[in-house]
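Undergrad: Give me a model of this one.
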Amino acid sequence: MSHQAGPKTRETSTMAQRLLAPGDSLRHRWDGLSRPQKWIFGVIGFGLLALLPLFPPPWIATTGISLGGVMAQFAMIAIIAIGLNVVVGQAGLLDLGYVGFYAVGAYTVALLTSPDSPWNKVGANGFFSQDWAWLSCVPIAMAVTALAGLILGTPTLRLRGDYLAIVTLGFGEIIRLLADNLSDITNGSRGLNQIAYPRLGASERVPNGVFSSGNSTGDANYGTWWFWLGLVLMVGILLLVGNLERSRVGRAWVAIREDEDAAEVMGVDTFRFKLWAFVIGAGIGGLSGALYAGQVQYVAPTNFNIINSMLFLVAVVLGGQGNKLGVIFGAFIIVYLPNRLLGVEVFGVNLGDLKYLFFGLALVVLMIFRPQGLFPVRQQLLAYASSARKLLRGADDSKAAA
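TA: Below you'll find the model as predicted:
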């Protein structure tokens, strides 16, 4: 019996290796590269991504909206996905109200720069200069959002699982309701208009700069410029998060995600490291909110509903929890596909209006056949296991020879 089971087991293992998903194959190749090679491929990849709005292939073009506008939206959602991945993917905290941090960042910029806001201090005698108002508000928005994460996380991060999910869900709804009901400050459901944006590249053709909505013609329109700005911020955040992953903080997050009780027994201060993840994720969400406020130049409570929070979580789950590059791919899917299908009709039904149906079906299929996501991170975190085993075997052989 044992002799018969051996070949069957090896045959099953061989078949499983042949049936590896494309995401696994791509990840294995990426893990096999040295660090300089990864840097080279990363620079080339992000460079080609930056050129995509200028030289779009015919099969990737979107109808009814410029590709630059779609890519600008993608950059914002990708930054959100990276921040949420720190909380959900790295530390294993189920956050269903991440849209609340997104809203705090957007409203911070809006309250400081919109003429409809009673807190507006922009002007000749104001605290911020007119040309640099948006840029001056970005670090403030990140700091305020990180503080909100600290205030929310301190009493709630001792909860786990479903209880934490319910608390964070309530936080997202509380922020939206506050924005809707504090009419004297947030202008209620009417929202805040004419929010500041970067005043760069002013010319006769675009008197308000390349980031203004007046720059709406050509390939390098205002959406493309916002995409380039978001791409630069995305690269900076990836470097920050990557360094955290390789540090003691990142190892503590992985230990907490895999087994919080075991991590605590081994001496990891689980509450402190969870709070770190919550605050860092909140600050990144605030950055994306500031980016959104400057690009759209208008914020209203309806833009920060629970559906958007679920879409952010879909990007993380779809791309692969814990894999920062995977969640960027997940963000691209949830932004690009609805815009690509917009205007495509089947049996008189606009496929772009069925995005929630498609995402729901995709999650169901993913949970059945590939619950770890398209680009899972577990194998990547254990990528050096074989090298460690070889090193230990070499050490044992040298001891035996001695």
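Undergrad: Only C-alpha atoms from now on, for both contacts and neighbour counts.
TA: Will do.
Undergrad: Which secondary structure element is home to the residue positioned nearest the centre of the chain?
TA: With the centre of the chain defined as its mean C-alpha position, the nearest residue by Cα atoms, centre = their mean is A81, 1.5 Å away. According to DSSP states H and E, A81 maps onto helix 67-85.
Undergrad: C-terminal to that helix, which secondary structure element comes first?
TA: Beyond helix 67-85 toward the C-terminal end (DSSP H and E), the next one is helix 99-113.
Undergrad: report the angle between the axes of the following helix or strand past that next one and helix 99-113?
TA: Taking DSSP H and E as the definition, the helix or strand that follows helix 99-113 towards the C-terminus is helix 133-156. Computed by axes from the mean of the first three to the mean of the last three Cα atoms, to 10 degrees, the angle separating helix 133-156 from helix 99-113 equals 140 degrees.
Undergrad: mind listing what's buried in the very next helix or strand once past helix 133-156?
TA: Once helix 133-156 ends, the next helix or strand along the chain (criterion: DSSP H and E) is helix 161-181. Of all the residues in helix 161-181, those buried under the rule 16 or more other Cα atoms under 10 Å are 164-165, 167-173, 175-177, 179-180.
Undergrad: secondary structure class for A202?
TA: Going by DSSP: H, G, I helix; E, B strand; the rest coil, the secondary structure assigned to A202 is coil.
Undergrad: dump the residue contacts of it.
TA: By Cα atoms under 8 Å, 6 or more residues apart in numbering, the contact list for A202 reads 208-210.
Undergrad: how far away is D261 from A400?
TA: Distance, D261 to A400, by Cα to Cα, to the nearest Å: 38 Å.
Undergrad: What about I328, how many residues nearby?
TA: Using other Cα atoms under 10 Å, I328 has 25 other residues around it.
Undergrad: For the comparison step, fold the sequence that follows:
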Amino acid sequence: MSVGVTAGKTPSAARLRKQSWYQQPRFKRLVAMVVTAVVMAQVTGVQGVRNDLFYALEENFTGTGIWIWLGIFLAIWAVREFLQDWTRGLFARVRAAAAPLPEDGTAKDAPGGLAGQVRRVADGGRRLSTLFRGHRAYQAGGLGALLLVLIVLPLMVSTFWQQVMVDQIGMFLLIAIGLNVVVGWAGMLDLGFIAFFAIGAYSAAFWTGGLPVEPPVELNNFLVVPVAVLTCLIAGVLLGAPTLRLRGDYLAIVTLGFHEIVYLTAKNWTEFTGGTRGASSDRFSIDLGFWSYEWGLDPAPYYWLQLAFVIGVLFLFLRLEHSRVGRAWTAIREDEVAAASTGVDTVRFKLLAFAIGASTSGIAGVIYASKLGFINSEMFLVLMSVLVLSYVVFGGMGSIPGVLLGTAILVWLPEYLRDTVDAQDRYMYLGGLLVVMMIYRPQGLWPSRRRQRELRMSQEGTGSADALGAQPGGAQG
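TA: Just a heads-up that it's a prediction; the model follows:
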């Protein structure tokens, strides 16, 4: 009897385990894309009027705008869902055709056969790839060519784009590199990172005599840089010390509160910071006695100075990533309890992550204040912290090349849309791009190999990809 009951329940259990068509990931992504298209049509369409609450809804949902957005997002969905399998199959067939054939000799094995030609091309590509990876000279040559392009780049663009590269791209690059240490390497969600940027900027204003209070001694801006870095290191330790037992959303709330403390202090302590009236800051200058130079209004010299700082920071952080400290951060990000049980001093390394990550914001703050010659509290809103975090996630958490590329693209895009899109709608397009990116490539534009592996294990159900919200012991909460 029990056997018959079990046999009778088996089909029912199988039907319960079977997913309906609308529960499949492909159609879930379709729903997400359609919802995003509808939202984009509304937020970028006709604006509402005060005496008619439904005017904007009627105009945006009956006009051509919603069909354009639906067409764009449905085209992205169709290409991604259907053509990707076809492309993978094509590459698989090419690899199979290029595979070694039996030694019995066939027509396809002839030198002029299609398989032989494809095989020779594939083998040549593999040998070239191996040669490129094996010789440091080729890598150094590629990096040298890239560096040369970056050096001459200001001479090839207009003054407007020079300003964008200095005031926005270069500044956010330095901040994002530091935030990548906290978020990407150590796995601690920080929503108040721009507070360290404000500390660096006000350090420049204070030590150059631009604040209402007099400093003990006035310093040159180049001497202010290490002082600002040290100040941000101390601030990072002060933030990290009381938050060592927090992670995920709780840590994000605390860091957000830290930003609000710094922001409100800069806004309300007018006797020291100048408040919303702001404060001035000297520009960079060099005086060697026999030769002197002062940075003026031209953005190109600031770009080259910023490029030098970015290269120096990248060199140090790349060395740090593969050091014992970098491996300890990775262990903490993946499972803090397991890392502690294997002897990793989690308290020390989490404090190091906060402190070292904050140091680049100090450099960015000094350069930013010196370039503008003026700062006030309204330049350091929490929106900037959210933007920098989105740049890191978009580029690929834990990947330095990804962070650089993602930051450059997302800072460039709103400025590129300046002449064609209203100012209030530019970040809407940025938001749509981020939504599509998170649906189809959550690991980021240029992810690290470790992050890719974590996401793959999460999809297979053998691990967690949410390093920012991981529970103790790897439990899923």
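Undergrad: picking up where we left off before, give me the more crowded residue out of D261 and A400 of structure 1.
TA: The residue with the greater number of neighbours, taking D261 of structure 1 and A400 and applying other Cα under 10 Å, is D261; the counts read 12 against 8.
Undergrad: what's the counterpart of that one in structure 2?
TA: Structural alignment (TM-score structural alignment) places D261 of structure 1 against V337 in structure 2.
Undergrad: quick one: what helix or strand has that match in it?
TA: When the helices and strands are read off by DSSP H and E, the one containing V337 of structure 2 is helix 336-341.
Undergrad: chain center to that helix: distance?
TA: In terms of Cα atoms, centre = their mean, to the nearest Å, the centre of helix 336-341 of structure 2 is found 27 Å from the chain centre.
Undergrad: now do stretch 415-429 of structure 2
TA: Its chain's C-alpha centre and that of stretch 415-429 of structure 2 lie 20 Å apart, by Cα atoms, centre = their mean.
Undergrad: Can you list the buried residues in that stretch?
TA: Under the neighbour-count criterion of 16+ other Cα under 10 Å, stretch 415-429 of structure 2 has 415, 425-429 buried.
Undergrad: Let me see the ranges of the strands in the stretch 251-400 of structure 1.
TA: For the stretch 251-400 of structure 1, the strands identified by DSSP state E, counting those that start in this stretch occupy 298-299, 345-346, 349-350, in order along the chain.
Undergrad: The first one vs structure 2 - mean distance after superposition?
TA: Yep, that's strand 298-299 of structure 1 we're talking about. In this overlay with structure 2, the average offset of strand 298-299 of structure 1 from its partner residues is 1.0 Å by mean Cα distance after the TM-score superposition for structure 1.
Undergrad: What range does that strand cover in structure 2?
TA: With TM-score structural alignment as the criterion, strand 298-299 of structure 1 aligns to 374-375.
Undergrad: List of residues touching that stretch?
TA: Stretch 374-375 of structure 2 is contacted from outside by 201-202, 278-281, 369, using Cα under 8 Å, 6+ apart.
Undergrad: now with 10 Å?
TA: With contacts defined as Cα atoms under 10 Å, 6 or more residues apart in numbering, stretch 374-375 of structure 2 is touched by 198, 201-202, 205, 210, 273-282, 368-369.
Undergrad: buried subset of those residues?
TA: With neighbours counted using 16+ other Cα under 10 Å, the contacts of stretch 374-375 of structure 2 contain these buried positions: 198, 201-202, 205, 210, 273-276, 278-282, 368-369.
Undergrad: do you know how far the equivalent of L354 of structure 1 over in structure 2 is from V164 of structure 2?
TA: In structure 2, the position corresponding to L354 of structure 1 is occupied by D425, as judged by TM-score structural alignment. Going from D425 of structure 2 to V164 of structure 2 by Cα to Cα gives 19 Å.
Undergrad: what do you get for L389 of structure 2?
TA: Using Cα to Cα, one gets 19 Å for the distance from L389 of structure 2 to V164 of structure 2.
Undergrad: With neighbour numbers in mind, choose between the two.
TA: Under the criterion of other Cα under 10 Å, the comparison of L389 of structure 2 against V164 puts L389 first, with 23 against 17.
Undergrad: For the equivalent of that one over in structure 1, list the residues it contacts.
TA: If you follow L389 of structure 2 across to structure 1 using TM-score structural alignment, you land on L313. Each residue near L313 of structure 1 by Cα under 10 Å, 6+ apart is listed here: 80-81, 84-85, 88, 94-99, 307, 321, 327, 330-331.
Undergrad: try K324 of structure 1
TA: 78-79, 81-86, 89-90, 238, 241-242, 316, 330, 375, 377.
Undergrad: Which residue of structure 2 is paired with it in the alignment?
TA: In structure 2, the residue paired with K324 of structure 1 is I400, using TM-score structural alignment.
Undergrad: swap in G236 of structure 1?
TA: Using TM-score structural alignment as the criterion, the counterpart of G236 of structure 1 in structure 2 is G312.
Undergrad: Which elements pack onto the helix or strand where that match lies?
TA: Secondary-structure element containing G312 of structure 2, defined by DSSP H and E: helix 299-321. Here helix 299-321 of structure 2 is seen to pack against helix 136-152, helix 159-164, helix 171-180, helix 324-334, helix 346-372, helix 400-416 when contacts are counted using 3 or more Cα pairs under 10 Å, 6 or more residues apart in numbering; DSSP states H and E.
Undergrad: Burial-wise, tell me which of these comes out on top.
TA: Stretch with highest mean neighbour count among these: helix 171-180 (a mean of 28; mean count of other Cα atoms under 10 Å).
Undergrad: Give the aligned range of that helix in structure 1.
TA: The counterpart of helix 171-180 of structure 2 in structure 1, counting by TM-score structural alignment, spans residues 76-85.
Undergrad: how close does the matching stretch sit to structure 2?
TA: Averaged over the aligned pairs, stretch 76-85 of structure 1 sits 0.7 Å from structure 2 after superposition, using mean Cα distance after the TM-score superposition for structure 1.
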